[in-house]
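Novice: build me a model:
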Amino acid sequence: MSRKRPTVADIRAMKGKYQFTMIRVETLEELEAAEKAGVDMVSVPPQMMVLPHFREVAPSLFAVPGVNFFEVGTADDFVHWAFALYKASADAVYCSASLATVKRLADEAIPVIGHVGLIPSRATWTGGFKAVGKSAESALKIFDAVKAYEAAGAFGAEIEVVPAEVAAAISERTSLFMVSMGAGTGCDCQYLFGDDLLGQNRGHVPRHAKAYRNFAAELDRLQRERIAAFSEFAADVRSGIYPEQRHVVGIEAGELRRFLDGLPVS
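Specialist: From the prediction side, this is the model:
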């Protein structure tokens, strides 16, 4: 049975009543898998969002395109960027730029999801890639950031690597749709990267990640098979085994004679 794609109003109405699921997908195959698996939301690269067949692949997924703010530019750049994505059927946009930029987008009725806690593009301000909000002072700063997003007109905020108790308390005290990445179940949505979920991340695996498959091992196996196939092809060419007669096009004997007779004498 087909699903209806949720609206911002639908999602707001479900706050505190339902745990949404969200996955960062990087390929159309992953997008299709999320749709068929019944995932609620996807974070996607902007270039995927504008593909003409995006909604054929993912008719019911609430889609949030996003990149780091410095890849977009100024507030004016963000508005043009967001309009193009919204026209392409994006449901919201991710924006970790300034509150002034968030407000510009919100003033144009673009649903915006911000970012609090560990913000990778700004991790130097909070001590690097580690948990944020483990002291009362730090936790209160996160709460203040959430309320600032609220005042700026944002629709939601990703809250990353924050103590579960802190995230839950903040989520209870805001109207924002709170997307948890390593911040516990007291928020409105659980978010994982597809690379981590599929077990194909070869770098640092964050604490909150859970691998449901081991794609890295399968990709290694496929690479070994790829190398073996290429090696066999090269060996066949060098030994004369390839191409065989079945691999080439033939010509009738009479036509071949006529062709050869038509060639200049060498």
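Novice: drop to CA atoms for contacts and neighbour counts, all remaining ones
Specialist: OK.
Novice: tell me, how many residues neighbour Glu108?
Specialist: Under the neighbour criterion other CA atoms under 10 Å, Glu108 is assigned a count of 11.
Novice: swap in the one 3 residues further on?
Specialist: If you count neighbours by other CA under 10 Å, Pro111 ends up with 24.
Novice: likewise for Ala100?
Specialist: 12.
Novice: tell me the first helix or strand C-terminal of the helix or strand harbouring it.
Specialist: Using DSSP states H and E, Ala100 maps to helix 99-107. Note on helix 99-107: by DSSP H and E, the next helix or strand toward the C-terminus is strand 112-117.
Novice: for that following strand, packing partners?
Specialist: Where contact means 3 or more CA pairs under 8 Å, 6 or more residues apart in numbering; DSSP states H and E, strand 112-117 is packed against strand 93-94, helix 99-107, helix 136-152, strand 156-160.
Novice: max-length helix in the chain?
Specialist: helix 215-239 (DSSP state H).
Novice: can you pull out the helices in this structure?
Specialist: 8-13, 28-37, 46-49, 54-57, 75-87, 99-107, 136-152, 164-172, 194-197, 215-239, 253-261.
Novice: let's have these in TSV, adding distance to Ser180.
Specialist: As requested, the helices of the chain are exported to TSV (distance: least, CA to CA, whole Å):
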stretch	distance to Ser180
helix 8-13	15
helix 28-37	18
helix 46-49	22
helix 54-57	26
helix 75-87	23
helix 99-107	20
helix 136-152	13
helix 164-172	8
helix 194-197	15
helix 215-239	24
helix 253-261	72
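Novice: buried deepest among those, which one?
Specialist: helix 194-197 (a mean of 21; mean count of other CA atoms under 10 Å).
Novice: hmm, who's touching the helix holding Ala100?
Specialist: Helix 99-107 is contacted by residues 74-75, 78-79, 82, 95, 111-112, 114, 148-149, 152-154 when judged by CA atoms under 8 Å, 6 or more residues apart in numbering.
Novice: save the helices and strands packed on strand 112-117 as JSON lines, and put in distance to Val25 too.
Specialist: Shown next, in JSON lines, are the helices and strands packed on strand 112-117 (distance: least, CA to CA, whole Å):
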{"stretch": "strand 93-94", "distance to Val25": "14"}
{"stretch": "helix 99-107", "distance to Val25": "24"}
{"stretch": "helix 136-152", "distance to Val25": "25"}
{"stretch": "strand 156-160", "distance to Val25": "16"}
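Novice: let's compare: structure for the following, please.
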Amino acid sequence: MTARTRVTIPRLAEMKAAGEPIVMVTAYDHPSAQVVEKAGVDVVLVGDSAAMVVLGHDSTVPVGMTEMLVLAAAVRRGLTVPLLVGDLPFGSYERSDEQAIENAQRLVKEAGCDAVKIERGGTSVDRARAIVRAGIPVMGHVGLTPQTVGLLGGFKAQGRTAASAARIAAEARALADAGCFALVFEAIPSAVTEILMEQVDVPVIGIGAGPATDGQVLVFHDLLGISTGHTPKFVKRYAEVREAMTTGVAAYAADVRGRVFPGPEHGYPIDPDESAELRRLLDGRPPLPWARSAPG
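Specialist: Here you go, the predicted model:
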């Protein structure tokens, strides 16, 4: 098997120019990183969606830099080839350019990210520009932006009117002009995406935005059938891993309760003479409290 060359930002631009689809997966830990590495993924995003997918929250808002740094560092240790992008979580970049740069630097220096991602247009465009000027690559994100889902009226498709689609187009252009090397389009009608693709010249990764984008991203837990609860319309399940996990754990529990596990093959041996010597050393000593027989 031919060794893959590490994916870089210039490589993504080359892929766009050549019409070569970009594969991105959102992952949150070391084992997941090892899987996507072996599977040949191009870009890995450590998303603040971890708040919902692995931490049990009902939105992305509660997760902070502390959690994102731990998760991103774990993913970094499992990757060699894919480009690693870390989400700047809600509250980590909105206040000022200085705050945005500081936290972007932390994702790069402490967690080993190659780039960071921010959501929305507006003041986020200024933050993106500042981070890029500080020497850190930025990926933008428009359409459904989970960090501000309350303003959007919930987790639903965006750009379903000409006016709202034009706003998304303006945000996308502004982020690209600010120096973002790529954009994520989330939950945008396919026909709108086709039009918006004419507005930007950087790679666009879609999630629920149709086939016209330069690449696609799905959450590791969604595409493998690990997640439960509501499944977004744009998710395609390629496996049912949760069902296999449940079956495996249930079989383990049955073996333990039936005293089938552990078997002789799961234990460590000891020389019979050493075992006999242990009995001699302990001979005459009172049994430990928990080893005494229960009163009859």
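Novice: related to what we said a few turns ago, with structure 2 overlaid, how far apart is the helix holding Ala100 of structure 1 on average?
Specialist: Mean deviation of helix 99-107 of structure 1 relative to structure 2 after superposition (mean CA distance after the TM-score superposition for structure 1): 1.6 Å.
Novice: where in structure 2 does that helix align, residue-wise?
Specialist: Aligned by TM-score structural alignment, helix 99-107 of structure 1 falls on residues 125-133 of structure 2.
Novice: distance from that stretch to the middle of the chain?
Specialist: 23 Å (CA atoms, centre = their mean, to the nearest Å).
Novice: now swap in stretch 217-233 of structure 1 and tell me
Specialist: 28 Å.
Novice: quick one: residues contacting whatever residue of structure 1 lines up with Thr247 of structure 2.
Specialist: Mapped onto structure 1 by TM-score structural alignment, Thr247 of structure 2 lines up with Arg221. Residues near Arg221 of structure 1 by CA under 8 Å, 6+ apart: none.
Novice: distance of Arg221 of structure 1 from Asp195 of structure 1?
Specialist: 17 Å (CA to CA, to the nearest Å).
Novice: repeat that for Cys187 of structure 1.
Specialist: 22 Å.
Novice: again with Glu160 of structure 1
Specialist: Distance from Glu160 of structure 1 to Asp195 of structure 1, by CA to CA: 17 Å.
Novice: and for Asp144 of structure 1?
Specialist: 32 Å.
Novice: got it, and His80 of structure 1?
Specialist: Counting by CA to CA, the gap from His80 of structure 1 to Asp195 of structure 1 is 30 Å.
Novice: equivalent analysis for Glu150 of structure 1, please.
Specialist: For Glu150 of structure 1, the distance to Asp195 of structure 1 - CA to CA - is 31 Å.
Novice: and for Ser89 of structure 1?
Specialist: From Ser89 of structure 1 to Asp195 of structure 1 the distance is 25 Å (CA to CA).
Novice: now do Ala216 of structure 1
Specialist: Ala216 of structure 1 is 10 Å from Asp195 of structure 1, by CA to CA.
Novice: with Leu51 of structure 1 instead?
Specialist: Distance from Leu51 of structure 1 to Asp195 of structure 1, by CA to CA: 21 Å.
Novice: what does Lys130 of structure 1 give?
Specialist: 20 Å.
Novice: what does Val64 of structure 1 give?
Specialist: 17 Å.
Novice: now swap in Pro45 of structure 1 and tell me
Specialist: 14 Å.
Novice: tell me the one among the contacts of helix 99-107 of structure 1 nearest to Glu252 of structure 1.
Specialist: Ala82 (62.0 Å; CA to CA).
Novice: so who does the closest one touch?
Specialist: Here Ala82 of structure 1 is in contact with Val93, Leu105, Ile110 (CA under 8 Å, 6+ apart).
Novice: and those as a markdown table, adding distance to Ala167 of structure 1?
Specialist: Supplementary listing: those in a markdown table, determined by distance: CA to CA, whole Å:
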| residue | distance to Ala167 of structure 1 |
| --- | --- |
| Val93 | 22 |
| Leu105 | 25 |
| Ile110 | 25 |
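Novice: across to structure 2, which of these hold up?
Specialist: Using both residues aligned by TM-score structural alignment, their matches' CA atoms under 8 Å, structure 2 keeps these contacts from the contacts of Ala82 of structure 1: Val93, Leu105, Ile110.
Novice: which one of those residues is nearest Ala234 of structure 1?
Specialist: Using CA to CA, the kept ones among the contacts of Ala82 of structure 1 come closest to Ala234 of structure 1 at Val93, 48.4 Å.
Novice: that closest one against Ile110, yeah?
Specialist: Yes. Between Val93 of structure 1 and Ile110 there is a contact at 7.5 Å, judged by CA atoms under 8 Å.
Novice: in terms of neighbours, single out the busier of the two.
Specialist: More neighbours surround Val93 than the other of Val93 of structure 1 and Ile110, with 28 against 22 (other CA under 10 Å).
Novice: and that one, how far is that from Thr7 of structure 1?
Specialist: 13 Å.
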